[in-house]
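K.L.:
Quick one: sequence and predicted model below, then my questions.
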Amino acid sequence: MDDQADAGEGGPEPPPEPARAGPIAGGLVTETLAYDGGRQVTVYVPPDTPEVVVFAGDGQEISQWGGLLEAAGAPSTMIVGVHGLADETSRLHEYSPVFDAERFAAHEKFFVKDVRRWVRSRFGVALPIERTAVFGVSAGGELALALGLRHPGIYGAVFSGSPGAGYKPPAVMPGSIPRVYLVAGTLEPFFLDNANRWAAALRDAGADVVMGERVASHGAALWQEEFPLMVAWAFGPRSGSAQGQVEASVSEMKTGELITGRPKSDAGASCCAEVGHPSPPRTPDQ
C-alpha cells in the first residue's frame, strides 16, 4: 500500500513495529462474491457479539488486524475486509472517484450495497449507523473518505490513514458528514499534507474531525498502531465496562485537535476509554 509518492526521508527514526497480538480469539471467514469475475471478502468475526462493524478496503490485510483490537480491549468489532486489487492502477481506479468514474461506481455499489447485504445474510449483522465505520489506508484512505461523504446515512465514522491525493475535498461539502479520524506520519510529508488538507476542509464544514500526526513513515506500523485508537474514539468502551480503559492519547482527544507524537504500545495497556456517548441509533439506509 506504499503508493503515489515517496514517504519522505530524513528526520527522526520511524517508530518500531507495534506489538503483535497473540493468537486471535475470533475467527476469519473468506468467501468469494460475484463481482468483477469473483472478489474475495475476508471477515474477522470477534469472539463476542459484534458491537461495531468496520468495512475496510484492502481487506486481505486489514481483516487480519482483529487481534490488535482484542489485545487493546476495544469494543467487540467485526472487520469486513473487501480485498483490493494487486495491480496498483486498477486499485486506484476502484478507490478514487477522479480517475475512472465508471470503475469507481461499480466498486462503490459492490462495497456499499452488495457486501453489506451479504454481511446481513451471512452473519446476521446489521448495526445502526452510529456503530458502523468505513476504513482505509493510503489509496484506501481516499476510498474511505469518498464513501463516507457519499453515504453518510450508512457510515457513522470514517477512518482514513495516510490518504492519497487523487480525491480531494470537494468545493461544496455535503450537509451531513460522518465523524472523521485522520492520521498521517511526519516521515511521509506527501500523505501528511493530504490528511491536513482534508482535516482543514472538514473542520471548515463543521464536521467532527480528529487529525493525528505521528512520527512515522508510510506503512502498516503507523496504521496498525492507530486502528484501536480510531475504534475507541468513535465507539467508546467495550460493552459492560463501567468506565473503560484507554491510553492517554485517546482520552485527551478533542474534536478538531491535532494529536502529535506517537501512541503508546504497552502490551498491558488498553485503548478504550469512554470518549463520548453515541446518539440514539438510526437505521442505515438500504
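P.N.:
Nice, I can see it. Model, not experiment: these values are computed from the prediction.
K.L.:
going forward, measure contacts between C-alpha atoms and count neighbours the same way
P.N.:
Will do.
K.L.:
Show me what the strand or helix carrying Phe135 is packed up against.
P.N.:
Element membership of Phe135 [criterion: DSSP states H and E] is strand 132-137. Applying 3 or more Cα pairs under 8 Å, 6 or more residues apart in numbering; DSSP states H and E, we find strand 132-137 packed against strand 52-56, helix 139-150, strand 157-161.
K.L.:
How far does that strand sit from its chain's centre?
P.N.:
3 Å (Cα atoms, centre = their mean, to the nearest Å).
K.L.:
Please apply the same query to stretch 68-86.
P.N.:
9 Å.
K.L.:
between the strand holding Phe135 and helix 139-150, how many degrees?
P.N.:
Orientation of strand 132-137 against helix 139-150 (axes from the mean of the first three to the mean of the last three Cα atoms, to 10 degrees) gives an angle of 150 degrees.
K.L.:
And the helices and strands packed on strand 132-137: which comes nearest Gly236?
P.N.:
Nearest to Gly236, of all the helices and strands packed on strand 132-137, is strand 52-56, at 10.3 Å by Cα to Cα.
K.L.:
where does Leu69 land in three-state SS?
P.N.:
helix (DSSP: H, G, I helix; E, B strand; the rest coil).
K.L.:
Would you map the strands across the chain?
P.N.:
With strands called from DSSP state E, the chain shows them at 27-33, 39-45, 52-56, 77-82, 132-137, 157-161, 179-185, 209-214, 258-259.
K.L.:
here comes the other one, which I'd like you to weigh against the first:
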Amino acid sequence: MPGCYPPRASVHDRIHIFGVFQIPWLKGARPVRVYVPPDTGAPPPVLYMFDGQNIFEDEPSHSGGWYLHHAARDLCARGGTAPLIVGIDHGGIHRMRELSPFRMRQRGQAPHLVRWIVDELQPQIRRAFDVRHDLAGTAVGGSSLGGLAALYAHWHRPDVFGAALCMSPSFWVAREKMLKFVSERKNPPVSRLYLDAGGNEPRVRPSTERMVKLLRGRGYGPDKLRWVFDPGAVHHESAWRRRAPGALEFLFA
C-alpha cells in the first residue's frame, strides 16, 4: 500500500515522496517520487520515469542525478510545457529482470511493472494531481534498461502512453528482440519518440541506430522522432543529465 501523498493543493516546483509501494510480482518496496512543475493554470502532461532514484538529485543515486526537475523548470521558464514527473525506483539487484520485457537469465518482468503503472499508479496520480489524461500528454521514459522498458511500454500500451523518452536504450538485450517486437506491431496511434546514444557506447549505439532506421522506414519523420548522437559520450548519468533538456523540449515544448 502507498504511504501518504500530497493533495491537489501541493506546493508547485517541488519533489514529493508520493508513497512507498509494494509492486505485485516484484521484490521489495520502493518509493515513488513526484516532481510537481510550476503552476501555469493548465493541467500539465505526465512523464513516468524508470530508475526514479537517479532522475532528480545526486542522492539517493550512486552515480549522480539527472536533475530532471531543473530541466523541466527551465523549459517552463522558456515558455514550454513542463511535465509532472513521476519517478519509480528500481529494485536494486533485481533491476535487470524488472526492466527487461524479454528473458535474459530469468524471465523479464517489465510487463508486470507496466501493468502496475497503468492499473494502479496512474489512477492514483490522476486522483492526486490535476494532470492531462490524453495520449499526447502521457509519456514514459528512462535510460539504458529503462529506455528499453520505456519503448516497450509505449508499444505495448499505445492506448495509455503517447510518447517515449529513451536515452542510451538497451535495445541490444535478448539479441535485439525489441526490434522484432516493434516490427511485428502497428505504429501507436499517437507517437512521439526521443532516442539517443553516445559515441562511447559500443553495445548501445548500433542497436539504437537500427531501431531509428526501422522507425524511419515506418513513417517516423523529424516531427515524430528525434534521434541524437552524442560523440564521445559514455553510458552514464552525467551524459543523460546533459541531454535531458533537449529531450524534454522535443517531447513537451
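P.N.:
Looks like it came in fine. None of the values given here were measured: they were computed from a predicted structure.
K.L.:
coming back round to it: can you add distance to Lys109 of the first structure and mean neighbour count and give the helices and strands packed on strand 132-137 of the first structure back as CSV?
P.N.:
Below are those laid out as CSV (distance: least, Cα to Cα, whole Å; neighbours: other Cα atoms under 10 Å):
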stretch, distance to Lys109 of the first structure, mean neighbour count
strand 52-56, 14, 26
helix 139-150, 10, 26
strand 157-161, 18, 30
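K.L.:
With distance to Arg197 of the first structure added, can I get these in TSV?
P.N.:
Listed next are those as TSV, based on distance: least, Cα to Cα, whole Å:
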stretch	distance to Arg197 of the first structure
strand 52-56	22
helix 139-150	12
strand 157-161	13
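K.L.:
Quick one: closest of the ones you listed to Leu192 of the first structure.
P.N.:
strand 157-161 (9.5 Å).
K.L.:
Following superposition onto the second structure, what is the mean distance for the closest one?
P.N.:
Compared with the second structure after the fit, strand 157-161 of the first structure shows a mean deviation of 0.7 Å (mean Cα distance after the TM-score superposition for the first structure).
K.L.:
Could you give the residue range in the second structure aligned to that strand?
P.N.:
Following TM-score structural alignment, the aligned partner range for strand 157-161 of the first structure in the second structure is 163-167.
K.L.:
Which of the strands of the first structure sits closest to Ser251 of the first structure?
P.N.:
The minimum distance between Ser251 of the first structure and these falls on strand 258-259, with 11.3 Å, by Cα to Cα.
K.L.:
okay, the closest one sits on what stretch of the second structure?
P.N.:
The aligned range for strand 258-259 of the first structure is empty, by TM-score structural alignment.
K.L.:
How far off centre is stretch 204-219 of the first structure?
P.N.:
That offset, for stretch 204-219 of the first structure, works out to 12 Å (Cα atoms, centre = their mean).
K.L.:
Show me which positions of it end up buried.
P.N.:
Burial within stretch 204-219 of the first structure, assessed by neighbour count using 16 or more other Cα atoms under 10 Å, is assigned to 207-219.
K.L.:
how far out from the middle of the chain is stretch 22-38 of the second structure?
P.N.:
In terms of Cα atoms, centre = their mean, the centre of stretch 22-38 of the second structure is found 13 Å from the chain centre.
K.L.:
er, stretch 180-193 of the first structure actually
P.N.:
The answer for stretch 180-193 of the first structure is 14 Å, by Cα atoms, centre = their mean.
K.L.:
counterpart of it in the second structure, which residues?
P.N.:
So stretch 180-193 of the first structure sits over residues 193-206 in the second structure, by TM-score structural alignment.
K.L.:
Tell me what angle the strand holding Phe135 of the first structure forms with strand 52-56.
P.N.:
40 degrees.
K.L.:
In the second structure, what stretch matches strand 132-137 of the first structure?
P.N.:
Using TM-score structural alignment, strand 132-137 of the first structure pairs with 138-143 in the second structure.
K.L.:
So Arg132 of the second structure is in contact with Thr81, correct?
P.N.:
No - using Cα atoms under 8 Å, Arg132 of the second structure is not in contact with Thr81, being 11.8 Å away.
K.L.:
which residues does the residue nearest the centre of the second structure contact?
P.N.:
Centroid-nearest residue in the second structure: Gly141, 1.2 Å away (criterion: Cα atoms, centre = their mean). Going by Cα atoms under 8 Å, 6 or more residues apart in numbering, Gly141 of the second structure touches 47-50, 147, 149-151, 164-166.
K.L.:
Quick check: it vs Asp39 of the second structure, distance?
P.N.:
To Asp39 of the second structure, Gly141 of the second structure is 23 Å away according to Cα to Cα, to the nearest Å.
K.L.:
Leu195 of the second structure now?
P.N.:
Distance from Leu195 of the second structure to Asp39 of the second structure, by Cα to Cα: 29 Å.
K.L.:
So which of these two has more stuff around it?
P.N.:
Leu195 (23 against 13; other Cα atoms under 10 Å).
K.L.:
you'd agree the more buried one is up against Leu151?
P.N.:
No - using Cα under 8 Å as the test, Leu195 of the second structure is too far from Leu151 to be in contact (9.6 Å).
K.L.:
between these two, what contacts are shared?
P.N.:
165-166.
K.L.:
tilt between the strand holding Phe135 of the first structure and strand 157-161?
P.N.:
10 degrees.
K.L.:
rewinding a little: which one of Arg132 and Thr81 of the second structure has more residues nearby?
P.N.:
Ranked by neighbour count (other Cα under 10 Å), Arg132 of the second structure and Thr81 place Thr81 first, with 24 against 17.
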